[in-house]
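Peer 1: I'd like to go over a predicted model; first the sequence, then the structure.
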Amino acid sequence: MPEYTKIDLPEHPRLSENIAHFARALRKAGLRAGPGRVIEAVRAVEAVGFTSRADFFHTLRAVFVSRPEERAVFAQVFRLYWRDPRFMEHMMAMMLPAIRGVQEDRDARDAETRAAEALLDGHAPDMPDSGADELSIEVDASATMSREERLRSLDFEQMTAREVAEAKRMLSRLRLPVNPLASRRGKAATTGPRLDPRRTLRAAMRRGGEIGALQKAVPRQRWPNLVVLCDISGSMSQYSRMVLHFLHAVANHQGQGWAELHAFTFGTRLTNITRHLRTRDVDAALAAAGREAQDWEGGTRIGDCLHVFNRDWSRRVMGQGAVVLLITDGLDRGAPEALAKEAERLQLTARHFIWLNPLLRWEGFAPKAEGIRALLPYVDSFRAGHSVASLEELANAISRADDTGEKSRLMAEL
């Protein structure tokens, strides 16, 4: 944290009220900042003083930050609240759709969006007067969808910045459970149709060779791996960001059944971002993944990237009975014959191969692109992936081996 000589305070400062409001912003951003910590912060500032900005920063951070992943959010909220009023205008311009296209002088850093949302909570742009006093219109809204229901079915690409933030919160609560697989290995059981000859013979040896009872066994349970291949080309940019936000929640929630989750991004090259998704803070995780994937919003070479995965990563991450999740629109710039060959190889090594395509949201969608026609025969399930509702449907269908989605209908059109 850089040193500053003095903090600019108003002529009649209300430091306690400012610290209390600052704590509310931290609480909205996800930190634990209750009334007890507010009192501790006021007393700490009174004891330490605030001759320099760095002392003030570290004093408040010592009180409000209890986990390493909270440091980035705290630093951004502190900078926005105590340092730079102009940045509030910058974040307003970035978050409000009315002025979304305004060019800004720099990109937002890690956790700045969460910090700005916490500080701007409840604020909205001034709307022009529509003349409500002159004209009154009554509308029957009894059959309209609720706001949350509308947001669930809304296309990711059509969302405003505020709707994207709400959709991300909904995605962070989604789960992707999977059923266990039956292993060839067995474990002891009192009943069951399967005979355990080894345990039976060992028990007989203890009785002098006399078999007193037949020992039974049941198959052990094992959990599959989830392997995700996510397209980050220009046409998939917005969908990829939302899906990766969902995958971060899956990777950091215990008890869903997956043995391991491996995530890869691809555009013109394949990038392994598995270790970044394990970071607890979602903003830091996706920012690190974006820095790792240098081909974000570039071209698409699905066949070449699948070839690299099959050659270099398949044996290391697939295991036995892995579920492969492919997120792409299928618009490939390579040869369709090579793409079909790599897709067939990937299907043979996976227990279940699922393709999420945001283009499936259109009612008149047809498999006309060569990349789609090359991929479609080798996937087990073909589903839409453009909204919160489509990802909820994926969670309900991922454990059903008989689920094919829209594949059967589209294969008839080939």
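Peer 2: Cool, got the structure.
Peer 1: C-alpha from now on. contacts and neighbour counts both.
Peer 2: OK.
Peer 1: how about the strands of the stretch 201-350 of the chain, start to end?
Peer 2: According to DSSP state E, counting those that start in this stretch, the stretch 201-350 of the chain carries its strands in the segments 216-222, 226-231, 261-266, 270-272, 323-327.
Peer 1: Remind me what the shortest one packs against, helices and strands.
Peer 2: With contacts defined as 3 or more C-alpha pairs under 8 Å, 6 or more residues apart in numbering; DSSP states H and E, the packing partners of strand 270-272 are strand 261-266.
Peer 1: Second structure follows, compare the two:
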Amino acid sequence: MIPPKAALALPPTGQGGALAANLLAFGRLLRRAGLPVGPTEMLAGAAALGEVAIGDRAQVHAALRATMVHRHEHFLLFDQAFGIFWRDPDAARHAAAMALMDGMKEEKKPPPAARRLAEALQGDRPKPPRPPEQPPEDRVDMTFTVSERERLQAMDFEAMSAAELAAARREIRRMVLPLDARPTRRFRADPNGPFTDLRQTTRASLRTGGEILDLARRRRVVRPPPLVALCDISGSMARYAQILIHFLHAVANDRDRVHTFLFGTRLTNVTRQLRHRDAEVAFEAVAKAVPDWSGGTRIGDSLALFNRLWSRRVLGQGAVVLLITDGLDREGARGLAEATDRLQRSCRRLIWLNPLLRYAAFQPKSQGIRAMLPHVDEFRPVHNLSSLRDLVSTLSDPRAGRMRSAG
């Protein structure tokens, strides 16, 4: 452990006199950007700067990152903050040349943490003085109005603006998915359990010379079943897939045994990418892992590949499967009925979420929908926040079971 006195071994005067103040300001910037930086990290960073060459930018960067960052997913945000805060004094001299070089490069997407860092930097700027508040006037609104939250619940994802989509994502993060718990084959010790544990009773009797003084009891372990999501990311589903992946990310970070697969023309397992706590980092990793976003759709081939490679790994212990697709298959439903039937037989519940059900006059006319519909347990809409809340209620209902939809 680094002694606290080492943190004070900084030049009190001269050019290094502002180093402690700058380090404190840098720590505040990191904390506003979301990094867990406290007094311990600040003292450790100050002590590390006393052991490296202050004039060497690489050494300072390595020393501060080693002492102030504890998780690898925070490295990217730290590197960006370090590059902006500890700016090169000669950078302004070469600003014109850098702008010319940037103009010749292809436009690059900003890193996932850039927005949060920009918001944190805004906190350093002085805020303009607020105008004096005027006393509110007493007004009575006699018109029939609907709150913004109620309107957002019923609005279609496809019709939302960027601001409304951001508000919808915030609502989704607050959703809780308490899947109906199911009994497993495992038991745990419980003095009030309904079953007698003969093995533990016999083992305890050995301490008293074979005399049984008390009966050990146990109870069956109850836990929610695994949840598997198969989400269509083809061109017709791209708008809905973007917001539904936020829902799947929130679920994956709220409970265990959640597996997510995306498919268009091929199947991609993104379970590991969605386990990142930081939503922006998770979605950036998903974008890099998925090569067929907004492309064609091969539902039958994707489901057949899932049945062959993944069903035995993730569909055990009464798994619930969410199949999110509009059912529009470019292959003309070739092999789709067989793949859906096998998927339904491998899980406890197969729930098909289709955004086309938002239309009151919906009719299953396409070949893909007609092939899949007889082999699902439930057929539900998924086009707004209200439909997602209904889905959460359905999944947590212990009375829900297999309910074959009429073809």
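Peer 2: Cool, got the structure. Bear in mind that the values here come from a model prediction, so they are computed numbers and not experimental data.
Peer 1: Would you mind giving the strands of the stretch 201-350 of structure 1 as TSV with mean neighbour count added?
Peer 2: As requested, these are exported to TSV (neighbours: other C-alpha atoms under 10 Å):
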stretch	mean neighbour count
strand 216-222	17
strand 226-231	24
strand 261-266	24
strand 270-272	20
strand 323-327	23
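Peer 1: right, so of the ones you listed, which gets closest to residue 53 of structure 1?
Peer 2: Proximity to residue 53 of structure 1 (C-alpha to C-alpha) singles out strand 270-272 among the strands of the stretch 201-350 of structure 1, at 40.0 Å.
Peer 1: Which part of structure 2 matches that closest one?
Peer 2: Residues 267-269 of structure 2 are matched to strand 270-272 of structure 1 when aligned by TM-score structural alignment.
Peer 1: Next, the mean deviation of that stretch compared to structure 1.
Peer 2: Compared with structure 1 after fitting, stretch 267-269 of structure 2 deviates on average by 1.1 Å (mean C-alpha distance after the TM-score superposition for structure 1).
Peer 1: Mind telling me what residue 315 of structure 1 corresponds to in structure 2?
Peer 2: In structure 2, the residue paired with residue 315 of structure 1 is residue 312, using TM-score structural alignment.
Peer 1: Distance-wise, check that match relative to residue 26 of structure 2.
Peer 2: Noted for residue 312 of structure 2: a distance of 50 Å to residue 26 of structure 2, by C-alpha to C-alpha, to the nearest Å.
Peer 1: neighbour-wise, which of those two wins?
Peer 2: Neighbours were counted for residue 312 of structure 2 and for residue 26 using other C-alpha atoms under 10 Å; residue 26 has more, 18 against 11.
Peer 1: which residues are in contact with the host helix or strand of that one?
Peer 2: Element membership for residue 26 of structure 2, per DSSP states H and E: helix 19-32. With C-alpha atoms under 8 Å, 6 or more residues apart in numbering as the test, helix 19-32 of structure 2 has contacts from 10, 36, 37, 38, 42, 46, 78, 81, 85, 120, 121.
Peer 1: picking that back up, how about the strands of the stretch 201-350 of structure 1 in CSV, adding distance to residue 366 of structure 1?
Peer 2: Listed next are the strands of the stretch 201-350 of structure 1 as CSV, based on distance: least, C-alpha to C-alpha, whole Å:
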stretch, distance to residue 366 of structure 1
strand 216-222, 38
strand 226-231, 20
strand 261-266, 24
strand 270-272, 28
strand 323-327, 18
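Peer 1: Out of those strands, which gets nearest to residue 156 of structure 1?
Peer 2: So among these, strand 323-327 is nearest, using C-alpha to C-alpha, at 14.1 Å.
Peer 1: ok, and what's touching the closest one?
Peer 2: In contact with strand 323-327 of structure 1 (C-alpha under 8 Å, 6+ apart) are residues 224-231, 240, 350-357, 385.
Peer 1: Let's see that with 7 Å instead.
Peer 2: Strand 323-327 of structure 1 is touched from outside by 224-231, 350-357, with contacts defined as C-alpha atoms under 7 Å, 6 or more residues apart in numbering.
Peer 1: now stretch 366-373 of structure 1
Peer 2: Outside stretch 366-373 of structure 1, the residues that touch it by C-alpha under 7 Å, 6+ apart are 330, 331, 332, 336, 410, 414.
Peer 1: List only buried entries from those residues.
Peer 2: Among these, those classed as buried by neighbour count (16 or more other C-alpha atoms under 10 Å) are 330, 331, 332, 336, 410.
Peer 1: Please say which position in structure 2 the fourth one maps to.
Peer 2: What it means is residue 336 of structure 1. For residue 336 of structure 1, the aligned position in structure 2 is occupied by residue 333, per TM-score structural alignment.
Peer 1: Look up how far residue 319 of structure 2 lies from the closest residue to that match other than its chain neighbours.
Peer 2: If the residues on either side of it in the chain are set aside, residue 333 of structure 2 comes closest to residue 368, at 4.7 Å by C-alpha to C-alpha, 6 or more residues apart in numbering. As judged by C-alpha to C-alpha, residue 368 of structure 2 and residue 319 of structure 2 stand 24 Å apart.
Peer 1: Between the two, point out the one with more neighbours.
Peer 2: Per other C-alpha under 10 Å, whichever of residue 368 of structure 2 and residue 319 has more neighbours is residue 368, with 23 against 20.
Peer 1: Please identify the helix or strand for the alignment partner in structure 1 of the more buried one.
Peer 2: Matched across to structure 1, residue 368 of structure 2 falls on residue 371, judged by TM-score structural alignment. Assessed by DSSP H and E, residue 371 of structure 1 sits inside helix 370-375.
Peer 1: Mean distance of that helix to its aligned residues in structure 2, please.
Peer 2: Averaged out, helix 370-375 of structure 1 is 1.8 Å away (mean C-alpha distance after the TM-score superposition for structure 1).
Peer 1: whereabouts in structure 2 does the following helix or strand past that helix align?
Peer 2: Sequence-wise, the next helix or strand downstream of helix 370-375 of structure 1 (DSSP H and E) is strand 381-383. Here strand 381-383 of structure 1 aligns to structure 2 at residues 378-380, judged by TM-score structural alignment.
Peer 1: Off-centre distance for that stretch?
Peer 2: 24 Å (C-alpha atoms, centre = their mean, to the nearest Å).
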